[in-house]
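Q: predicted model and sequence below, questions to follow.
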Amino acid sequence: MEKIAKIIFENIVSGQIERNLGAKLLETLKNESVSLNENEVRSNSYENMAIVGMSAKLPKANSLDEFWDNLRHGVDCISDFPETRQMDVERLIQYTYMKDKEITYSAGGYLDEIDKFDYKFFNISPKEASLMDPVQRLFLQTAWNTLEDAGYGGEKLTGSRTGLYVGYSGWPMYGQFVSHVEPASFEISVMGNISAIISKRLPQLLNFRGPSMLIDTACSSSLVALHLATQSIRTGECDQALVGGIRILLMPVDRIISYGIESQKQSKAKAFDESADGTVLSEGIAAILIKPLSKAIKEGDHIYAVIKGSAINQDGKSIGITTPNVAAQEDVILRAWKDAEIDPQTISYIEAMGTATKIGDPIEIDAIQKAFRRYTDKKQFCAIGSLKTSIGHTDSAAGIVAIIKAALALKHKEIPPMVHFERPNRNINFDQSPVYINDKLQKWVSEDSPRRCGVSSFGFSGTNCHVVLEEAPEAAFVQERAAVEPQIFTLSAKSEGSLLRLIERYTEFITNNIDLDLADVCYTANTGRGHYQHRLAIIFEDRNDFMQKLDLAARVPFQQINEPGMGILDEMCKLYTKGAEVDWEKLYEGKKRMKVRLPLYCFENQRCWIQNSDLNNSKVTKPKDILKEITFNF
């Protein structure tokens, strides 16, 4: 439309179109454009959403592959607090009321490290990075990885109507420590410790123009964020949206915070089990990228799963302010099914909240049973599980991490086991229930309908959310098999070290995925990644040629690699490696190619933490107490 308007305007100026006629043409064009936009919004309002990108950093899992491998093998990811992180905590403890007390740490689901960040990649000074809350740093890198996983890395979405919805329920503890440990730096630390800025960092980098916001409904924050993002796309506020959740435990000391009606005697979350005694603390950073399903299919996106529908509601008045409400939970599930327009009998798995408490577990099962009983009397046809038993409770990130688990299960057509289940809660009669505990890895079989599942998240704020997922269409994108012809493959990074690590990752990746269409690999790498200072371009004829040249690039200094090329392709690669901006999309015009999952950028993370000579030497004079004891019981 813009090009047509420009042509009309230029012809009016040159006198080739009479001014009044030109004005009428422009007005007509404007009205047509508005009509098209309204039709697009109307179309989106009934559309399913596709999950096209995902990334997560979780206990004992720094990648989706590691996460899925842990799930399917029933790995218990609960552990003691890492010794490598204890020193930082013990130094900060000197600024709290616990400075003279013996410190013990809660067992939980912990990340190996939270103090590292590639500040150079994001053009942030080391000083500013050290003053930033780890939450901001870690989410920025996870969000970037999510865009790359979807094939929309680099500047591919720059200036687009991309929304950003983040579930986060923390408070600025790190910023408070900065104010006491490095008071002279407090002023420049403010933006790095205001929670709302979490949802501003990526839009600032990539000029996103869609809605951007932080959602806090406690445990249901990130699933509510997904629901709101879906609605935003349907109403035309954004074209696609990145949705995430964050949970970091800066001070996992027993006296500071505890979860559950009782302390976890066994340090295990045993959802729906008779011996359940509360959940376990956990950390996690996760994000997904969603867009309308029809656009994902048209644009050749890799689709993990389809979001069929969702709903949110509120407990309202209940026995206690944090006590779950069975009627509200039933209602939100029914509303999600209605929004998804599916037969509830086709739901064959539910990823439950699984509070692992004597009260919460029976209430959740009762709500699910009542919802199903409105449609069927069938028994034990729907498996149920809870991620908490594997990695603990990631709080505000729990919903989006559960979505990732469910999407991976749909993708692999397997239902992973729920661990630590031995004997059912005496107040739950699974024999007469539509649901059954899935305590072993099983193939996910579905004969008469696509595989479908539900994901629940109930916040102790009273805000509930349920989402219905469906497996990706089998033939989501009909592509052309590339003719036997030379291919160009490009890689780049902001440092030589990162580039070498990327080469290693690609070598392993190509070796382990023999069925990959290498034309799709090149298309995704060339068009779906950023292009930085350190560059590599490879022209190859077949798989063996590609592997040999990758191996050569890993062993020989880049300056010494210069094999004879192939005419125009050779010239294009030479210009690219010298820093030229190449529009790789034009190389694939008229070709139907598919985005595929590829290795992600290798960040060169360096330590970024509060610096103070007294703090580092554990010599602190007159510190102010900035923590008070907080206990949540639910």
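A: Nice, I can see it.
Q: switch to C-alpha atoms for all contacts and neighbour counts from now on
A: Fine.
Q: what about the helices in the stretch 201-350 of the chain?
A: Using DSSP state H, counting those that start in this stretch, the helices of the stretch 201-350 of the chain run over 201-206, 221-234, 293-298, 326-340.
Q: these: which one's closest to residue 574?
A: helix 201-206 (27.9 Å; C-alpha to C-alpha).
Q: can you redo the helices of the stretch 201-350 of the chain as JSON lines with distance to residue 183?
A: Putting the helices of the stretch 201-350 of the chain into JSON lines (distance: least, C-alpha to C-alpha, whole Å) gives the following:
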{"stretch": "helix 201-206", "distance to residue 183": "24"}
{"stretch": "helix 221-234", "distance to residue 183": "32"}
{"stretch": "helix 293-298", "distance to residue 183": "49"}
{"stretch": "helix 326-340", "distance to residue 183": "47"}
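Q: A further structure is provided below for comparison with the first:
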Amino acid sequence: MSDGAGGAGESGIAGELRRTIVSRLSQWYGLDPAEIDDDRPFAELGITSRDAIALTADLRALTSVQLPATLLWEAPTLGRLLSVVEAAVGVGETAGLPAPTPRSAPAQPPGGASSAVAVVGIGCRLPGGITSPAAFWELLSAGGNAVGTLPEGRWAPFLPDGVPPEGINRHGAFLSDVAGFDAEFFGISPHEATLMDPQQRLLLEVARESLDHAAIPAPGLAGTRTGVFVGISGNEYAQLTTADLDAVDAWTPPGVALSIAANRLSYALDLRGPSLALDTACSSSLVAVQHAVRSLVSGETDTALAGGVNLLLSPALTLAFQRAGALAPDGRCKTFDAAADGMVRGEGCAVVVLKRLADAERDGNRVLAVIRSTAVNSDGRSNGLLAPNPEAQRALLEQAHAGAGSELDYVEAHGTGTALGDPIEAHALGAVLGQGREPDQPLLIGSAKTNVGHLEAAAGITGLVKTVLALHHDELPPHLNFGTPNPLIDFDALGLRVVDSPEPWPRYSGRATAGVSAFGFGGTNAHVVLEEYRPALRKAPMPG
């Protein structure tokens, strides 16, 4: 391991590169060159996104090589950066993405009939008054925007005088009612219901609606190996129910425990399969889908309810994200656009009913789409705890698609709408899924966040539901707020195109296929591969 000072023996371009990098970091942050270790992430040295781009520009000028603006996310340490830039200089051409590290084959390769899982039902409560899959599809296909402003009184219980802080961002994709709940229907007393996190109430109702949509009678699942897998990360309601210690009672803990969000549903319906609440931040609900799929494929579960829920009950996180510069001031998520300047927060709940495809066909269920494979990984030690890792995103896509990505039609991107997050995701998609394509068959991309905001713990399942509906309706709905492409993304070179107007599903391979991505801000990444359902052709019986 060497440090900034220890590289004095290097000569030529390597020494010049090291001296330039160490000089800039020392000048900007007052660092001793000895602190700039080859293996220490730049984020730990305090480098900002703006300075990372400026340093990349300095290296471009020094080497005369067209280095990508996302270079310091591709190579997050001094040692890695030197290696990548030296390699680019050596071949004398535009620096491409670092070659992916060879990896073992995925544990669950796509395409096997035994691993196919059917989506047979959907329930959803989403911004814009959406209370059904049909209403969600109507919003999507019409290019609707469900982002509004803070409902009157929403944050009042969390504020001493009931008035939100001056200047706080009031944009968001909100539900019209987060308090209403049919407690009697679920056999829950009024007192217990009052102490229940509204996320639990919402999940109970939406899960029941998903079973109704699947035409599966809920009472018939009692005592069966039906699993519940829920993505949930917010526990703001606990601040209210535990604020007055004199009012705390036996119903307080189950009312706010994240685990109970799944367990209460299993209890209410008497379901005997796994019952898990998962928190991986913004990838929580897609990770929940991955666990549900694995449970079905292994035979542990026969039917699964998988989904996520998110409510914005307190102003605290909105204020924190605003101060971090993560929120779009105009309340528009402008994913992949040159004007991308942050996300807009959203709330809602969605649940899908899953069964093994063979079982769904046997039972005569309506199959909306088929899940062919799933993958989950972590960023590991990236350029900071909250920074995305391009290599991990590429590895995730490689694992999920196992070399079959060149014929993929569409990816529902994570796509939060940030100036650097979007290019990092686009470059990963291009490197793994966009290469080797015919010019008239680009990988199509879009994001539901432009319609309904970023639903955080429920974001992944919202993207999945959008994609299932698009497959079912044989149409790709428009991606909004896309006027001028982000200049840091060469869409043509990457083999990508944003779906900015409605269009028929292209079926490059003859079968409609799609991927869905979700990334947690702590580094947990998830991807699901979907395809349209085509009933197996059955031979007619021989005439007697």
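A: Yep, that arrived. All figures in this text were calculated on a predicted structure; none of them were measured in a lab.
Q: out of the helices of the stretch 201-350 of the first structure, deepest packed?
A: helix 221-234 (a mean of 27; mean count of other C-alpha atoms under 10 Å).
Q: what's the mean deviation for it versus the second structure?
A: Overlaying the second structure shows helix 221-234 of the first structure at a mean distance of 0.9 Å from the equivalent residues (mean C-alpha distance after the TM-score superposition for the first structure).
Q: centre of the chain versus that helix, how much separation?
A: Helix 221-234 of the first structure sits 13 Å away from the centroid of its parent chain (C-alpha atoms, centre = their mean, to the nearest Å).
Q: now stretch 140-157 of the second structure
A: On C-alpha atoms, centre = their mean, the centre of stretch 140-157 of the second structure falls 20 Å from the chain's centre.
Q: for that stretch, list every residue counted as buried.
A: If you call a residue buried by 16 or more other C-alpha atoms under 10 Å, then stretch 140-157 of the second structure has these buried ones: 140-141, 143-148, 150, 154-155.
Q: and stretch 464-478 of the first structure, by the same measure?
A: Buried residues in stretch 464-478 of the first structure (16+ other C-alpha under 10 Å): 464-472, 476-477.
Q: most widely separated two among those residues?
A: 464 and 477, at 35.0 Å, using C-alpha to C-alpha across those.
Q: give me the residues contacting stretch 246-262 of the second structure.
A: With C-alpha atoms under 8 Å, 6 or more residues apart in numbering as the test, stretch 246-262 of the second structure has contacts from 192, 195-197, 199-200, 203, 228-230, 232-233, 235, 237-238, 241-242, 275-277.
Q: so which of those are in strands?
A: Using DSSP state E, 228-230, 275-277 are the members of the contacts of stretch 246-262 of the second structure that sit in strands.
Q: how about the strands in the stretch 301-450 of the second structure?
A: Remark: strands assigned in the stretch 301-450 of the second structure by DSSP state E, counting those that start in this stretch are 303-310, 348-356, 369-378, 410-412, 443-446.
Q: how about the stretch 451-600 of the first structure?
A: Using DSSP E, counting those that start in this stretch, strands in the stretch 451-600 of the first structure cover 452-458, 463-471, 487-493, 534-540.
Q: can you redo the ones you listed as TSV with distance to residue 614 of the first structure?
A: Shown next, in TSV, are the strands of the stretch 451-600 of the first structure (distance: least, C-alpha to C-alpha, whole Å):
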stretch	distance to residue 614 of the first structure
strand 452-458	44
strand 463-471	44
strand 487-493	38
strand 534-540	40
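Q: helices or strands up against the helix or strand hosting residue 79 of the second structure?
A: Using DSSP states H and E, residue 79 of the second structure sits in helix 78-91. When contacts are defined as 3 or more C-alpha pairs under 8 Å, 6 or more residues apart in numbering; DSSP states H and E, helix 78-91 of the second structure sits against helix 12-29.
Q: corresponding residues in the first structure for the helix it packs on?
A: Under TM-score structural alignment, helix 12-29 of the second structure corresponds to no residues of the first structure.
Q: in that helix, what's buried?
A: For helix 12-29 of the second structure, by 16+ other C-alpha under 10 Å, it's 13, 16-19, 21-26.
Q: and which of those is nearest residue 136 of the second structure?
A: Using C-alpha to C-alpha, the buried residues of helix 12-29 of the second structure come closest to residue 136 of the second structure at residue 25, 48.7 Å.
Q: tell me how far that closest one lies from residue 18 of the second structure.
A: Distance, residue 25 of the second structure to residue 18 of the second structure, using C-alpha to C-alpha, to the nearest Å: 11 Å.
Q: cool, residue 367 of the second structure as well?
A: Residue 367 of the second structure is 57 Å from residue 18 of the second structure, by C-alpha to C-alpha.
Q: and if you look at residue 332 of the second structure?
A: 40 Å.
Q: try residue 405 of the second structure
A: Relative to residue 18 of the second structure, and taking C-alpha to C-alpha, residue 405 of the second structure is found at 38 Å.
Q: ok, residue 257 of the second structure next?
A: 50 Å.
Q: give me the nearest residue to the counterpart of residue 462 of the second structure in the first structure, chain neighbours excluded.
A: Aligned counterpart of residue 462 of the second structure in the first structure: residue 401 (TM-score structural alignment). Among residues not flanking residue 401 of the first structure along the chain, residue 286 sits closest, at 6.2 Å (C-alpha to C-alpha, 6 or more residues apart in numbering).
Q: assess the claim that the one you found and residue 142 are in contact.
A: Yes. Residue 286 of the first structure is in contact with residue 142 according to C-alpha atoms under 8 Å; the separation is 6.6 Å.
Q: what touches both of these two?
A: In contact with both residue 286 of the first structure and residue 142: 55-57, using C-alpha under 8 Å, 6+ apart.
Q: burial check on the equivalent of residue 194 of the second structure over in the first structure, number of neighbours?
A: Using TM-score structural alignment, the partner of residue 194 of the second structure in the first structure is residue 130. A count of nearby residues for residue 130 of the first structure, using other C-alpha atoms under 10 Å, gives 24.
Q: what do you get for residue 346 of the second structure?
A: When neighbours are counted by other C-alpha under 10 Å, residue 346 of the second structure comes out with 27.
Q: please say which position in the second structure residue 546 of the first structure maps to.
A: Match for residue 546 of the first structure (TM-score structural alignment): no aligned residue.
Q: list the contacts of the aligned residue in the second structure for residue 425 of the first structure.
A: Aligned against the second structure by TM-score structural alignment, residue 425 of the first structure finds its counterpart in residue 486. Neighbour list for residue 486 of the second structure: 336-340, 419, 423 [criterion: C-alpha under 8 Å, 6+ apart].
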